[in-house]
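1. sequence plus the predicted model coming up.
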Amino acid sequence: MHSTADYLTFGQWRYLRSIGQLQSLSASADPEVLTLEPRLHKLLNFFLDHKDLVLSREDLLTAVWGEDSGSDESLTRAIAGLRRALQDSRVEPVYIATLSKKGYCWLAAVAPVALPPESDTEDAPAEPLDLIGTQQAIDKWHDKKLTKLKRIRYIWFSTLVLILFSFAFALLLSKMNEKATLPRYLQLTPVSALDGKEQTPLLSADQSLMVFQHQPADSTHWHWVVQQLASMQIRRDQQKFQQLSQPHWLDSEQIVFRAQQQQECAFWRKTVKNQFEAAIPLFSCHQFIAAGQAMTPEGLYWLDLDPATGQSQLWLWQQDTSQRLLMTFPAHWRAVSHLIVKNKKAYAIAQSGYSYSALLELDLSGSDWSTITEFDFSANQLAWWGENELLVNKSARQLQVLSLRTGTSRVFGEMTFNLADSSVWQHSLLAAYPAQAVTDLRQLEWQEQNNQIVTLPFADSNRSEYLLLAHQDQYFFVSERSGLPQLWRSQGQVTEQISQFETQHAIGQLLWFEGQLLLLIDRQLYHFSAGQLAPFMQKKLNSEGFVVCADTLYWVSRNQQSWALQQLQQGKISEVLKDVVNVQCGPENSLVLQLQNSAHVKQWRQGQISTLPIQINWRTTESRAWVSTTTGLYWLSGYGTELNYYDWQDQQQQQWPLAEPAQALMSDNGTVFVQQFRAQDTDIVWLHPEPAE
């Protein structure tokens, strides 16, 4: 059979170049075939072999007639004859153009026509076909191919329908499973009942004992406790630590954990099964992270901070080797925590800032990560619920189950409010309760006679009070004394509730701006007046840390790669400065800033930035753990047990211990207030599902 390049089309013509036959593409059912005489046949083939090139008269004479055989007149007659055969025009050429004093050029696009393979033609002749026979062979081959394709398409279509039906059925089952009603938990059953705080419960593989950490009511340190579940007998370890992380089984008798001791962070292993043995240090770490490690057969995966940049990192420790760095996370994330691992895939929570977070999937084999979903809250729990579902929670709210397949979530009932360190054991929940203690607002006062800082009651009740805003002689704060979080006002001897919210609102900040009381609720600023809420401005995604300084509203916002300081002044929003992650008002109309990549506090005045001799690390300090006043800057350290002060005028620093750990600081420019957790026991509890009917 002919090669594919034998049969060509150009313009309105089919052409079989091996025997020089032309047929019009617009021919009737009885097509007329023109066979070129040998010289024109050879001339046309030469043009087709050199299309888009300028061919001189000498090139054509040599190629078609041979050396010293042709003449200009014979070439001119041949060109004219070929044009007549192709029905071409010298004035408006479609195929052959005359270029003055240069020669000729072929213009039309040329396309090969696929010929049927010999194996597909039953009666293939030994000699080449003419153009009509070739076209008939092609048509016959295409007819057979079309019939065959129809059969193949029918088979593929039937198979595809079956596959799609099976997939849809499987997806329906999966959806039904994911939308299935979650277990109802109706009763809390205490597992332990020690005085003080208990947290991070861990069951043994045979579920015969439980390991957890305990802080006695009269102590600021933690130690390990083992409880036999059958007899309920407990054993207390005498070794104490400032902070203890979640434990993990290293083997059937030993646990591995991270601890803070004498301001040093390290990983330890400890025998706990039959008796306590002294903990053995394994290796040091840079930052204590309570839920930042996971034990697997490959080794211990753990999260840490780079001491140079502050960026979160993922490491692997194996017992027969040293630590190995696997990946470093973006600098614009505040932290990465809550690491869990299964089947070469790890999941963790990235804290984008103070108020936003994201679920990450980490590819441990490829040392790469991706974002599964983003939360408009700060998630603080992560555990496995099923093969493709996770338990996720935000502070003091209901647990929810997140599907890794669809990204949708389902919420448990109210009995899962205020749980911490939750894990699943045969559909029962093991957790610490309550996760968050009652908070009080108290006023800080310096006692000269005792040379110490004391706290005085501000607004006492049996429920939580938090956030405080002073305006003239009024104090606004949030209290849960009437059930749901409500806005209260204190003026002189009168304290009254001024809101009547009927649903749970996550009130994040109170501000006074342009003569209005503003509330930050679920990331949206609202104007509050006469008991009613009205949006103050369009919701700003990934924005937080609002503050009013010199009649200007400032806040920080995050895009995909970095942070920036924004301002609202005279109704216009503009960007002030990049890389700012937190802001406070400073003296003399200045701003006090925390930057993304610096632990030192900065002061910004009239476009100039200076560095203050103060270190408040954005990545390890809570947003409301520092406050600026007209006289100086206050901040908390030592896990809320130390109050620090920097005086604007004499530029000196002081530090005082606090009798009770503090969570947040607030100020009315003359007085500093502190938000503290009330002393309260926490217990390890079981939540068993309601029996099926």
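-> Received, thanks.
2. drop to CA atoms for contacts and neighbour counts, all remaining ones
-> Fine.
3. quick one: neighbours of residue 426, just the number.
-> Residue 426 has 8 neighbouring residues, counting by other CA atoms under 10 Å.
4. with residue 274 instead?
-> The burial count for residue 274: 9, using other CA under 10 Å.
5. repeat that for the one 5 residues further on.
-> Residues within reach of residue 279, counting by other CA under 10 Å, total 17.
6. alright, now check it against this:
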Amino acid sequence: MHYAEPLICFANWRFERATGRLLRADEPAPVCKLEPRLHQLLNYFLLHPQQVISKDQLMDDVWPEGEGTDGAVMRAVASLRKTLQPGMAGQDCIETLSKRGYRWKAELQLETLSVGNFVAESVAASETANPCWPEAKMGGAGSVSSAQHPNNPEPLTVTMHLDQGRPDQMRPGLWYWLLSAILVVLVLLVFAVTLINLGKHTRQPVYSQMLTVSAMAGDEVAPLLHPEQQSLFYHYLAPQQRQWRWLKHDLSNHRKTLSNTGFDAMSQAVWLDHQHFLFQGSRQGQCHFYRQSTALATSEPEALFSCQRIFMQSLARDAQHLYWLEQDIASGNSQLWQRPLAGLAVNQSGARLLFQFSNNFRRPANLVVQQQKLYLVLEKDFHSSSLFEFDLQSEQMERLKDFSFVIHSIAPWPGQNLLISSAESLLVYPLASGRVIQLNTAHGYFRLATRLGEDIVAVNSFGHGKDVYPLTLQGSTSQSAFVSDLSFASNKDDYAMAINSRQIAFVSERSGAAQIWLQHADTVAQLTHFEGKRQISQLLWFGDNLFALIDLQLYQVDLFNGQLTLQPIERPARVTVCQQQLFWTQWSEQGWSLLSFDQQQQPTQLKQQVTDVRCGPEGFLVLQLSQQPELQLWSLADGSSKPLPAAVDWRVGFAERWVTNHLGLYWLSGDDKSRQLMFLPWHHKQPQQLALSADTLPDGLYADFLQDQLYYVQEKSGTADVVWLKQAATAAQGKP
């Protein structure tokens, strides 16, 4: 027997995905045919049940490019709710999650019908319809009735009552073939629309070829192509060296010239003219703008004026002005500055502050100029970014989009678009619609990507990764044999640990994409099986229950099957469990907050301007504040606080750079080249430095509050190379 596409059943509705028809299962009610937009919207919800779907996702995937708005999404969801309400039997099918989006809640089932029954029900439903979308009735003013049971596969018998003067009754067999033909046409239309939508993505160029510019040992970053395209300049860090230098790579003969002056850190550069470029550099703790001649071997960089902090992609220019991103060290405010290019050579003044952001943002990150507008990225917190547009004529700032990941770089892309480098892939962001499109590229981890002609020049990092190791500390009173012998070293990333007395959960990429793993005694098991990349930023235990912060949403993780259960917390930044109570920090337009659940299990704000939280001694929490680097010991009983002699700047370091256990507070100080592990015992006034071995350079710390043992995560040494990404049709032409 041949079967039609299954019906999707929920509550008292039976839904035909191909046609958009809704049939009532609880009564012989008329069919409701959804209008096209609601048809697409319901299909999208049914393809993503029990998942949080943001408004941005709906605008990207349901609305045509340039048509999706917040208002349109809200109206469509409200209209769909109203349409479905009569058949929901008191259930709520679509849940609204404040500031996060929507979630389909109703349970779904499939019902398969034979073609004969499918056509019979379609005929009966359409002829008695009072549709919610105008639909022509095939039988004119007549009515159709059928006594056929839905599950009876016998041929359909239809009786038609026609008005006087109408032609003779149409034969049932003709109805059968006519409806079958309509069904085939509808299926073909759905298939055609799917191909068209896929074509929107495949029209983007495919960069399947990757050519390495240089095979030198060491790291190469921040490529800068000469305006005449005959040479490429980039930062170079030689093996076993700590200072970066400029390197000129002649593309015609691959001759390389290294500058004489080294820097602790440098920014990307912009061209001043064909013989000079401008960059920011840091030497001996001092930050300056430097003008560098292209004759690297015979010239020294010229210091022009000072800066406060260096950010890799913080400079841009147009015909008259230089623009840069800055962060005021005292206040933490991210700033946008402007200076005339004409006065740079003689170091004339004229710098002007164009815009200052609130200090709720973590730090500035990226800047690019395109057609009288500046596009800039600020990191909101540890794992998300915001994109802004600044109009140079009106000097107005507008927020374009929030991203649930950290943006590494942005660059102009043809056709009023931006090229975005993220940890997952290269993305094209159309400024008109805001729909993010993923580029198809060769496999790699690309940063600082720029479109040059038909190609992309970028930095490809490989061999980098993270491993977790136990940290042996002097003076430990006890040590668990279970944890002290445990090592997670592998050839893939391992990070984000959560430890309790019997088992350890951690994140690893050893099976491909980042997944949650569980270590229990001598057994290691993979809990989750995500398809595609997910941002797993934190793991924590609440008793014997495991929780994970994934894509800025908190889930409970089932320890047997890895199933995720969403928790009722809006977009937490950091989460911890202390004294059998859940605490979390949260970013908003009004600032940072520390929250927990009250006695009615409702979220309540405990304190403002808190970016991170850890457990302290009984009755206390340790807080990291957005306005000052010193950590605070805060009383849960009366809300009083006192500063601790421990400075951890949340705008510079990683979230995992400090941790607590029952012995005291541990934190990492120093820069990327050297680390010091500091320890402050509870109720002591002075910290002490703990000795680290020469080859130990921790990037993060993990601990269980009740145990002595600490763990540290350390980056593996890898390589960063400048590469060309080419389309298959142009790859044979080689490098420009």
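-> Received the coordinates, thanks. Please read these numbers as outputs of a predicted model, since none were measured by experiment.
7. show me where the stretch 251-400 of the second structure has its strands.
-> For the stretch 251-400 of the second structure, applying DSSP state E, counting those that start in this stretch gives strands covering 256-258, 265-266, 270-273, 276-283, 286-293, 302-306, 315-317, 321-327, 334-340, 352-356, 363-369, 373-379, 385-391, 396-403.
8. now distance to residue 461 of the second structure too, for those, in CSV please.
-> CSV is the format used below for the strands of the stretch 251-400 of the second structure (distance: least, CA to CA, whole Å):
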stretch, distance to residue 461 of the second structure
strand 256-258, 21
strand 265-266, 18
strand 270-273, 23
strand 276-283, 22
strand 286-293, 26
strand 302-306, 31
strand 315-317, 23
strand 321-327, 25
strand 334-340, 28
strand 352-356, 33
strand 363-369, 19
strand 373-379, 22
strand 385-391, 21
strand 396-403, 22
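9. now the ones you listed as TSV including mean neighbour count and distance to residue 578 of the second structure?
-> Shown next, in TSV, are these (neighbours: other CA atoms under 10 Å; distance: least, CA to CA, whole Å):
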stretch	mean neighbour count	distance to residue 578 of the second structure
strand 256-258	16	53
strand 265-266	23	39
strand 270-273	16	49
strand 276-283	21	41
strand 286-293	20	41
strand 302-306	15	45
strand 315-317	22	43
strand 321-327	22	34
strand 334-340	19	33
strand 352-356	14	37
strand 363-369	24	29
strand 373-379	23	28
strand 385-391	20	29
strand 396-403	14	30
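10. to residue 9 of the second structure, which of those strands lies closest?
-> Proximity to residue 9 of the second structure (CA to CA) singles out strand 396-403 among the strands of the stretch 251-400 of the second structure, at 34.5 Å.
11. the next helix or strand after that closest one vs the first structure, average distance?
-> Next helix or strand after strand 396-403 of the second structure toward the C-terminus (DSSP states H and E): strand 407-413. With mean CA distance after the TM-score superposition for the first structure, strand 407-413 of the second structure departs from the first structure by a mean of 1.2 Å once superposed.
12. what range does strand 407-413 of the second structure cover in the first structure?
-> Using TM-score structural alignment, strand 407-413 of the second structure corresponds to residues 379-385 of the first structure.
13. go through the strands of the stretch 251-400 of the second structure and name the closest to residue 75 of the second structure.
-> Between residue 75 of the second structure and those, the shortest gap by CA to CA is with strand 396-403, which sits at 20.6 Å.
14. what helices or strands is the closest one leaning on?
-> strand 385-391 (3 or more CA pairs under 8 Å, 6 or more residues apart in numbering; DSSP states H and E).
15. I'm done for today, thanks for sticking with me.
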